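Novice: Fold the following.
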Amino acid sequence: MMMRTVLFVYFLSFGVFLPFFSPYLQAQGFNAQQVGALLAAVMFAKIFGPLLLGWWVDHSNRLMPALRSTAFLSLLLFAAVIGLTLISAPFVWWLVVLLLFGLVWQPILSQLDVLTLRIVADDSHAYSAIRAWGSIGFIAASVGLGWMINLLPNYKTTLISGFMLLFLFGLLMFLLAMPEPKTVPTPNLSSAHFWPGFWRHLRRPPMLGFLSMQFLVNVAHGVYYAFFSIYLASKGYSAGVIGLLWALGVVAEIVLFFVLPRFLGRFALSTLFLLAIGLMALRWVMIGTLIDSVFWLLLAQLLHAASFGLTHAVGITVMHQQFSGPMQARGQAIFSGLSYGGGAAVGLLLAGFLWAHVGATGAFLSMAFVSVLAGVMWFTCRRLMDDAPTFAAGEVLTDGV
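Specialist: Model (predicted):
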C-alpha cells in the first residue's frame, strides 16, 4: 500500500534529523546555546503549524493539497539550509530559515495520521500495521546513516544534509502520486457555534492540567533531543553506535505497542502515566551519571518506551476521547502544538542554557527535576485520563521520536 511507503519515507527524514542534526549544527561552528535555539526554532513552529494545517484540512475536508504543499515547502526550505551552510551564513539567517522549515515540516505528521485513519476507516489492526512502517523508516535511517558516517567521516555534513534532502524529495514524489482518500462528512458548524464550545471544553481545569503535564514531559526531553548525540560523541562513541542507540529507543516503542494492550485492562491510564513519569526521571539520571557504562546506557534507551512512547499513547487516547467530530483535527493540533511543539521548544532552549552553564550531568539531572514537576501536575488530571476509553491507546503507534 502506498501509505506504508509514505510513512516510511517521512520517518526516514526524522531518522536523519533527530540523531544527527545537532552534530550538523555543531559542525557549522555554533555553540551549545545557539544549537539549542536553532533546534527550538524548528519545534517552536510546531505550536502554530499543526493549527494552521488542521484548520486548512477541516475547512476543505481534503488532505492531499495540504500535504503536498507542505512537503514541497519543506524540500525548498531545507535546500535553503544547505545554501546557508555553503555561504557560512550568520546565526540569525539560520534561525529564520529553520523556523520556517519547522512551520511546514513538523505538522505533516499529524495529518499523515489522519490520512492513514481515513484510508483504513478506523480499523485499528490495519492502522497499526501501516503505522509501524514509520518506525521502521526511522530505524533504517538512523542506523544506516550512522554506519555511512563511520565509513566516510570526512563527509559527515554532506551525508546528513544530502540524505535529508533526498528523503524530503521522496516524500513529495510519493504524495504527488497518492490519490485523495474518501472524504469524511462533517457537520457544517459555523464559527459562532464551533469556537465557544471548543474553547470552553479546552479551558476546563483537568484539561489544562493534562496539557500542562504533557508540556512538562516534552520540556524534560529537551537535553536529550539537543545534546544526546553530541554527548555520546564526546565520550568516544562512533556515529554508528549513536545511530544504533537512537534506533534502540524506537524498537522499544514498537515492543511497547505490542505489549501495551495486555496492561490496559489491568491498570488505569493514570497509573501507567505515573509509572512512565517515574521511569523518565530515572532515565535522565542514568544518562547524566552513567554515560560511560554501555549496560546502563542501553537500559536508559529502552526506557524511551516509557518516557516518550507511553506518555504519547496516553495523550493521543485522551485527546481522541475528549475531542471528536469536527473538533478532532483541531483538538489534536492543540495537543501537538502546545504540548509537543511548545514543550519541546522550551526544553531545547533550556537545554542550550543548561549545557553551557551546568554541563552535561547537571543538564540531565535538571531534566529529571522537570519530570518530577510533571508528576505533580498528574494529580490535577488523573480522573480525566481514567475517563478515556482504553481501547484507543491500543491503536496508537508512537511517533518514533
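Novice: contacts, neighbours, all on C-alpha from now
Specialist: Will do.
Novice: Tell me where the stretch 301-401 of the chain has helices.
Specialist: 304, 311-322, 328-334, 343-357, 359-387 (DSSP state H, counting those that start in this stretch).
Novice: and the residue nearest to Q301 when sequence neighbours are not counted, what does it touch?
Specialist: Once flanking residues are discounted, Q301 sits nearest to G249: 5.0 Å by CA to CA, 6 or more residues apart in numbering. Remark: with contacts taken as CA atoms under 8 Å, 6 or more residues apart in numbering, G249 is in contact with Q301, L302, L303, H304, A305.
Novice: Second input sequence below; structure requested for side-by-side comparison:
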Amino acid sequence: MIQDSRSRDSFALRAAVFYAVSNVLLGIHLPFFPVWLQSTGFDAGQVGAILAATSLLRIVSVPTATAAADRGFGVRPTIIAFAFATALGFTALGLVSAPWAIVAFTAFTAFAHTPAVALQDAYTLRGLRARGAAYGPVRLWGSIFFILANFAAGLAFDLIDTRNLIWLIAVSAMATACVATVLMPLPPAPIPTEDGKPGRPFWREPRFVAVIMAASLIQSSHAVYYGFSTITWKAAGFDGVTIGALWALGVIAEIVLFAFASRLPLAFGPIQLIVLGGLGATIRWIGLAFDPTGWSLPVLQSLHAFSFGASHLGAVAFIAHAAPEGRGATAQGYFSVVQGVTFSACMLLAGTLYEAIGVASYGAMAVIALTGAVVATIVWTRMPDAKT
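Specialist: Presented below is the predicted three-dimensional model:
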C-alpha cells in the first residue's frame, strides 16, 4: 500500500474534482435532457422510448470500455477517450434539428457516456485502496456539485429557451473531458485472476448475480423520477428554481449518508444497505404516486438518501469485495450492463405508463424497488458471507 500522504491527498483531490465536474454534467442532464427532448417535438412516450433504447446501449458500450480498461489500454486513458466522445456527441446535438439526427446523436452520446460511472468508480476505488483512503469523502463532492448544477440549471430553465439547455450540457461535458486529462495514473494492475474457482468466473456466482440484480432493480426503479419528474413539476406550475431545489434536496440527503457512511455500525454491510435502499425507494415511489405538492414532497425527496445513496454504496462496496484483483473495471461493468438492461425496460415501461396514467406510474416503480429489496433480503438470509 502506498503510504506517501502527498500522493494520497493529490489522488483524492483530483478524483474529487473529477467527480465534482462530471456530476455537474449529470446534474444538468438528468433533470433537463428529457425536457429538452420534449422541446424538440417528441411526446412523453417517445421520450421514454428514446431514453430506454439509449440506456440499452450499455450492453455494448460498457463491456467495450471496461475490456479496454482492464486489458491493456488502462482505466485512465479509457475515461479520457470516452469523456471527449461524450462532449462531441452533446455538441452535435446542439447543432442538429432533424428528429432522426437527434435520435442518432443521442444514441452516440449514450454509447460514450454510459460507461462513465463504472469506469470512474473502478478508477477511484483502485486508486484509493492503493493509497489507503476512503471512497465516501471523495464521492460526496460529486453529490455536492450535482446540487449546484441542479440550482444553476433550474435558474437557466427560467431564463433561456428550453432548446438552448443542450448547450449547458455540452459545455459541462467538455469541462469533464478536460478535467479527466489531469487524473493521476493508477499503479500497475495485477494480473487478472478469478476468485479462487478456476472453472467458474466470479460473474457466474449465484450470490454475485443476485446482488447485482437486486441493486439494478432498485436503481432502475428511478425511471419515472429521472424521466418525468421535471415534466410533472413543470406541469404543476413549479418554476425552474423550485424544480432544481427539489432535485437538490434529494442529493443533500445523499451527501449526508456518504459523509457518515464510514461511521455506520458494522451491522450495515453492503447487502443490508441495498435492502435499506429498496425499502426506502418503495416508500418514496408510493408517496410520489399520489402527486404530492405540499410538505410531504420534500420529505419524499429526502428518501433519495436511501433509494439511490444506500443502494449505490452497498453495490459499490459489494462489487469491490467480490471482484478478483485486476478485474475491478470489469466487475463494475457487469453491474452497469445489468443495470442498463433493467433501466431500459423500466424506462420503456415508465414512458408508456406515464403517457397513460401520469404520476400513478410511480406505483409500478414501487413494485420493482420492493422486488429488489426482497432479492437482497434472500441473499442476506440464505447466502450469508462474513464480509458482505
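Novice: that older thread, nearest to M280 of structure 1, of the helices of the stretch 301-401 of structure 1?
Specialist: helix 359-387 (6.8 Å; CA to CA).
Novice: Please identify the buried residues of that closest one?
Specialist: Using 16 or more other CA atoms under 10 Å as the test for burial, helix 359-387 of structure 1 gives 360-368, 370-375, 377-378, 380-382, 384-386.
Novice: Relative to Q26 of structure 1, which of the contacts of G249 of structure 1 is nearest.
Specialist: Q301 (23.1 Å).
Novice: Settle this for me: that closest one is touching I242, isn't it.
Specialist: No. If you go by CA atoms under 8 Å, Q301 of structure 1 and I242 don't touch, sitting 11.1 Å apart.
Novice: for the stretch 1-150 of structure 1, what spans make up the helices?
Specialist: So, for the stretch 1-150 of structure 1 - with DSSP H, counting those that start in this stretch - the helices run 2-27, 32-44, 49-60, 64-87, 91-105, 108-120, 124-151.
Novice: The longest one to helix 2-27, inter-axis angle?
Specialist: In this case it means helix 124-151 of structure 1. Using axes from the mean of the first three to the mean of the last three CA atoms, to 10 degrees, one finds that helix 124-151 of structure 1 and helix 2-27 are set 30 degrees apart in direction.
Novice: next one: helix 124-151 of structure 1 to chain centre, how far?
Specialist: Centroid displacement of helix 124-151 of structure 1 relative to its chain, using CA atoms, centre = their mean, to the nearest Å, is 14 Å.
Novice: hmm, back to that, can you pick the most crowded of the contacts of G249 of structure 1?
Specialist: Greatest neighbour count in the contacts of G249 of structure 1, by other CA atoms under 10 Å, goes to A305: 27 neighbours.
Novice: can I assume it is in contact with L256?
Specialist: Yes. Between A305 of structure 1 and L256 there is a contact at 6.2 Å, judged by CA under 8 Å.
Novice: coming back round to it: need the helices of the stretch 1-150 of structure 1 in CSV (columns: distance to V219 of structure 1 and mean neighbour count).
Specialist: Formatted as CSV, the helices of the stretch 1-150 of structure 1 follow (distance: least, CA to CA, whole Å; neighbours: other CA atoms under 10 Å):
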stretch, distance to V219 of structure 1, mean neighbour count
helix 2-27, 16, 22
helix 32-44, 11, 26
helix 49-60, 19, 20
helix 64-87, 25, 18
helix 91-105, 17, 20
helix 108-120, 20, 19
helix 124-151, 22, 21
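Novice: rewinding a little: can you say which of the helices of the stretch 301-401 of structure 1 is nearest to I287 of structure 1?
Specialist: helix 359-387 (7.1 Å).
Novice: Okay, buried residues for stretch 186-193 of structure 2 please.
Specialist: Buried-residue list, stretch 186-193 of structure 2, by 16+ other CA under 10 Å: L186, A189.
Novice: for stretch 320-333 of structure 1, same thing?
Specialist: Neighbour count says stretch 320-333 of structure 1 has H320, Q321, Q322, F323, P326, M327, Q328, A329, R330, G331, Q332, A333 buried, by 16+ other CA under 10 Å.
Novice: possible to save the helices of the stretch 301-401 of structure 1 as CSV with distance to L95 of structure 1?
Specialist: Listed next are the helices of the stretch 301-401 of structure 1 as CSV, based on distance: least, CA to CA, whole Å:
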stretch, distance to L95 of structure 1
helix 304, 29
helix 311-322, 28
helix 328-334, 24
helix 343-357, 13
helix 359-387, 23
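Novice: that older thread, columns distance to L202 of structure 1 on top of the helices of the stretch 1-150 of structure 1, output as JSON lines?
Specialist: Formatted as JSON lines, those follow (distance: least, CA to CA, whole Å):
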{"stretch": "helix 2-27", "distance to L202 of structure 1": "30"}
{"stretch": "helix 32-44", "distance to L202 of structure 1": "21"}
{"stretch": "helix 49-60", "distance to L202 of structure 1": "14"}
{"stretch": "helix 64-87", "distance to L202 of structure 1": "26"}
{"stretch": "helix 91-105", "distance to L202 of structure 1": "23"}
{"stretch": "helix 108-120", "distance to L202 of structure 1": "19"}
{"stretch": "helix 124-151", "distance to L202 of structure 1": "27"}
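Novice: Which one of those helices lies nearest to F174 of structure 1?
Specialist: helix 2-27 (6.2 Å).
Novice: Now the closest one on structure 2. Mean distance?
Specialist: With mean CA distance after the TM-score superposition for structure 1, helix 2-27 of structure 1 departs from structure 2 by a mean of 1.3 Å once superposed.
Novice: Of all the helices of the stretch 301-401 of structure 1, which one comes closest to A268 of structure 1?
Specialist: helix 359-387 (6.0 Å).
Novice: before we move on, back to that, and the helices of the stretch 301-401 of structure 1: which comes nearest R118 of structure 1?
Specialist: helix 328-334 (12.4 Å).
Novice: what's the closest one in contact with?
Specialist: By CA under 8 Å, 6+ apart, the list of residues contacting helix 328-334 of structure 1 reads I47, P50, L51, G54, W55, D58, S110, I316, M319, H320, F323.
Novice: cool, stretch 11-21 of structure 2 as well?
Specialist: 124, 127-128, 133, 138-139, 141-146, 172, 175-176, 179-180, 182-184.
Novice: Quick check: the gap between the equivalent of D161 of structure 2 over in structure 1 and L298 of structure 1.
Specialist: Matched by TM-score structural alignment, D161 of structure 2 corresponds to Y155 in structure 1. Noted for Y155 of structure 1: a distance of 28 Å to L298 of structure 1, by CA to CA, to the nearest Å.
Novice: who's more crowded, these two?
Specialist: More crowded of Y155 of structure 1 and L298, by other CA under 10 Å: L298, with 15 against 12.
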